[in-house]
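Visitor: return a 3D structure for these sequence lines:
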Amino acid sequence: MKRYLPFDALRGLAILGVILIHVSGYYMIVGAPAVVLNQVGRFAVPVFLILSGWGLTITDSLKNGYGNFLIKRSRKILPLYLSWSVIYFALHILRGSIKLNLKTMVQVFIFGSSEYHMYYVPLLFFLYITYPFFLRVSRYGFGVFSTLVVTLLSMYVSIFNGSLSWWGGPNVFSWIVYFSFGIWIGLNFDKVTPRLRSVRIRFILGVLMILSFALLLLEMKLLRGITSLKIVDLMTSMKGSVIIYSIIMVMIFMSWNITTRLLIKIGKHAYGIYLFHPLLLMVLNRIIGGRSSIIIMLLEYIATVVIAYCLTKIAVSLQRTLKERIG
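Guide: The predicted structure follows:
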């Protein structure tokens, strides 16, 4: 199958959303504007998981066997993950915020606790390992609905329990519906896509996007009143309203056939940008100091996107050149 450009563009938007979440997290002193912008980006990680499920399915990733599938996926994501885990782990040891022992090393490399964003890779690898199971489950609407029920139960048990992690790592059950939905799209792609292309559907999706984001903000406010979690914790992507918001975002890109070239270019380097940008934010934190202005936040966001993209692109080019010379 030829590349589906709307999803390449959506991948670019998703990494921009991730950076928005992490930059705005430094500006909670600004108040409501920072919180709202933080929530705007909450579709990001769910979209990455949806695109992963879709991509594996549409390319028939198991055609050469399960073992070859896992080897191929491991080679694609683990070298960079392990390299960046070592970097972040070393930085924390130097700062004295992490103790060097067996338990810590397990949490860092197995559960992705070397930095706040690294949980995503162990989560993704778990979904790779269980892909044959989810492929079977997601062939049917009832199967996808079952993953939705499990995800919602996991989310709200975690929220009302006051803990969003699982053994020091990601609670994988709070994310499985996205992967399952992506697989379902992959299995039904040729049927679903034409149905989303009418002007009427596009208008409905636009309205639903606005309503789903309003619901997201409302849910956060309601949960604040009935749980023990702080507002910072309730800004999490692990909320039911985020599921609606994220799925509508995917459907909008499919319906409106969005193929913005800039987003596609950014999307090609999304994984590298994802792993690298928190280190850049650490550096900017030392330069900027106090973060008390929404204007400074937007400038920092733009700077982070531009620098992270450029440096990641340069690193990829250097790696390619090195391989060619060695080869």
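Visitor: only C-alpha atoms for contact and neighbour calcs from this point on.
Guide: Noted.
Visitor: secondary structure element for the residue nearest to the spatial centre of the chain?
Guide: By Cα atoms, centre = their mean, the chain has its centre lying nearest to Val45, at 1.8 Å. If you go by DSSP states H and E, Val45 is part of helix 44-58.
Visitor: and what of Asp8?
Guide: Going by DSSP H and E, Asp8 is in helix 5-24.
Visitor: for Asn285, same thing?
Guide: helix 270-288.
Visitor: list the buried residues of the helix or strand following that helix.
Guide: Using DSSP H and E, the helix or strand that directly follows helix 270-288 along the chain is helix 294-326. For helix 294-326, a neighbour-count test (16 or more other Cα atoms under 10 Å) marks 294, 297, 300-302, 304-305, 308-309, 312-313 as buried.
Visitor: one more: stretch 156-163?
Guide: Neighbour count says stretch 156-163 has 156, 158-159 buried, by 16+ other Cα under 10 Å.
Visitor: do the same with stretch 127-143
Guide: Neighbour-count burial for stretch 127-143 [16+ other Cα under 10 Å]: 127-128, 131, 134-135, 137-139, 143.
Visitor: now the second one, please; I'll put the structures next to each other:
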Amino acid sequence: MQKRVSLDEIQLARAFAIIAVLLVHSSSSGVTTISTDSLLFPIYNFFNIAGKLGTPTFIFLSSFILFYNYFPKKTDFTLIKNFYVKRLKYILIPYLFFSAVYFILKWFFYYDYPSIGFAIQKFLYLFALGKAHPHLYFVFISVQLYLLFPFFILLFKKFSFLRKHSIWIGILIQWLWVYLNKEYFHITLKGSISLSYFSFYFVGAFLGIYYNDLREKMNESSFRFKVFSSVFFVYGGMVVLYTGYMYLVRIGVYRDVSQHLPQLINQYIGEFTWATHALFAGLSLFLLAHWANKRFSPKTKSIFMEIGATSFGIYLIHPLLLMVMRKVVQGGSPLVYNGWQIFTFITISIGSWLIVRLTQKYFENNYWVIFGKLPSLKQNRTKEDYSSKPSPSYTTNY
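Guide: Model (predicted):
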């Protein structure tokens, strides 16, 4: 069995991903309230669309971590049992907790259900689909990955063809699902179905299985240049295409443009731009994290490592703070309103992190019910520690 190396890069990638999530959610009100003919609208549109890489990156990283950790191990009943116990304890229970929190808050402020029984049925329905609050679909998708994972790991171990060609197989399965759903199934909640994310699952699986080999290969400057240039080139092109497409849609121009395009493009351009942009964005963040791991100073790295370590908790709690912030300022002069968007991003970022860590501090034995498992508050490591000691806590959440 190959030696498992430190995965500090994954914590850094998680940090970059959660920052992107916070940017998207902070800018979402600006996109919907600012006039499309405003000079600031293209800026809001860019950050809101280009930032839609966080959640797919988390899905990709989850798959990577699972295959990196579990593929070399013997797949038996004990391994599967421990796998499910950890996910039930550290993922499903926090998901249930926050689903209930967001459901109750929206029930109190926005909805008037006719009875307690009706409300309970509604909650169970939303909980089962990851719809108690929009951002919770990520956890719902992750749960589907966990349910499928034992079958995946057995298939990947049995068939070398699947392992070696998992990247294009995952993309093929995902697009086959997109086609069949558009032509035959017409399922409107396709974003809550794992088939919509198979490219992220399988690319993560490929990198997790062959990570040590690829890491050695990256020491070759020519190979490293080819990988970095290819990934970032495609990602850059997709950023332009995706943000440009959504800008035209939002200002109402794409309808006229679409009349001059083939029907096939009009049918699938939305799905293609999102899926391809998100996939290469995740790969770009993955590579960027490896670069940052070598280039960041110890202090800078420790900050991003902390963000990555608490990213699951930040993801769960930040919409609650966002709801509060948007109740405070809903309009005003352009200077006040736009300044408030920046202030909101800073506040929900710091506030979410603070709530996560304070909860851990004052509920040391039970905080996991709310935020899953976190690294110890006393874990204050040096640069040498970062480079030599893999932390098992990096692999518990997601």
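Visitor: TM-score for these two?
Guide: The TM-score (TM-score structural alignment, normalised by the length of the first structure) is 0.84; 315 aligned residues with a Cα RMSD of 3.1 Å.
Visitor: hang on, the earlier thing: how about the residue nearest to the centre of the first structure, what's its match in the second structure?
Guide: Alignment note (TM-score structural alignment): Val45 of the first structure maps to Thr55 of the second structure.
Visitor: so its match sits against Phe138, correct?
Guide: Yes: here Thr55 of the second structure lies in contact with Phe138, judged by Cα atoms under 8 Å, at a distance of 6.5 Å.
Visitor: which neighbours do the two share?
Guide: Residues touching both Thr55 of the second structure and Phe138 do not exist when contact is defined as Cα atoms under 8 Å, 6 or more residues apart in numbering.
Visitor: buried residues in stretch 208-228 of the first structure?
Guide: So stretch 208-228 of the first structure, judged by 16+ other Cα under 10 Å, has buried residues 208-209, 212-213, 215-217, 219-220, 223-224.
Visitor: return the residue of the first structure aligned against Leu66 of the second structure.
Guide: When the first structure is aligned by TM-score structural alignment, Leu66 of the second structure is paired with Leu56.
Visitor: neighbours of that match, how many?
Guide: Using other Cα atoms under 10 Å, Leu56 of the first structure is surrounded by 19 other residues.
Visitor: list the contacts of the nearest residue in space to it that is not next to it in sequence.
Guide: Ranked by Cα to Cα, 6 or more residues apart in numbering and with sequence neighbours excluded, the top spatial neighbour of Leu56 of the first structure is Ile183, at 7.6 Å. The contact partners of Ile183 of the first structure, taken as Cα under 8 Å, 6+ apart, are 50, 53-57, 134-135, 138-139.
Visitor: out of these, which is nearest to Tyr178 of the first structure?
Guide: Ile50 (4.9 Å; Cα to Cα).
Visitor: so the residue nearest to the closest one when sequence neighbours are not counted versus Leu123 of the first structure, what's the distance?
Guide: The shortest distance from Ile50 of the first structure to any non-neighbouring residue, by Cα to Cα, 6+ apart, is to Gly182 (4.1 Å). As judged by Cα to Cα, to the nearest Å, Gly182 of the first structure and Leu123 of the first structure stand 15 Å apart.
Visitor: ok, average deviation of the helix holding Val45 of the first structure from the second structure?
Guide: Helix 44-58 of the first structure differs from its equivalent in the second structure by a mean of 1.2 Å after superposition (mean Cα distance after the TM-score superposition for the first structure).
Visitor: relative to the second structure, what is the average displacement of the helix or strand following that helix?
Guide: Sequence order places helix 66-95 as the next helix or strand after helix 44-58 of the first structure, per DSSP H and E. In the superposition with the second structure, the average deviation recorded for helix 66-95 of the first structure is 1.2 Å (mean Cα distance after the TM-score superposition for the first structure).
Visitor: go through helix 66-95 of the first structure and flag the buried ones.
Guide: 69-70, 77, 81-82, 84-86, 88-89, 91-92.
Visitor: same check on stretch 173-191 of the first structure?
Guide: Judged by neighbour count (16+ other Cα under 10 Å), stretch 173-191 of the first structure contains these buried residues: 173-187.
Visitor: out of the buried residues of stretch 208-228 of the first structure, which sit inside helices?
Guide: Counting by DSSP state H, those place 208-209, 212-213, 215-217, 219-220, 223-224 in helices.
Visitor: just send those residues back as JSON lines, with distance to Met249 of the first structure too.
Guide: Below are these laid out as JSON lines (distance: Cα to Cα, whole Å):
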{"residue": "Leu208", "distance to Met249 of the first structure": "10"}
{"residue": "Met209", "distance to Met249 of the first structure": "7"}
{"residue": "Ser212", "distance to Met249 of the first structure": "10"}
{"residue": "Phe213", "distance to Met249 of the first structure": "10"}
{"residue": "Leu215", "distance to Met249 of the first structure": "14"}
{"residue": "Leu216", "distance to Met249 of the first structure": "13"}
{"residue": "Leu217", "distance to Met249 of the first structure": "16"}
{"residue": "Glu219", "distance to Met249 of the first structure": "18"}
{"residue": "Met220", "distance to Met249 of the first structure": "19"}
{"residue": "Leu223", "distance to Met249 of the first structure": "23"}
{"residue": "Arg224", "distance to Met249 of the first structure": "25"}
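Visitor: between these, which sits nearest Ser113 of the first structure?
Guide: Met220 (25.2 Å).
Visitor: check contacts around the closest one.
Guide: Going by Cα under 8 Å, 6+ apart, Met220 of the first structure touches 231, 234-235.
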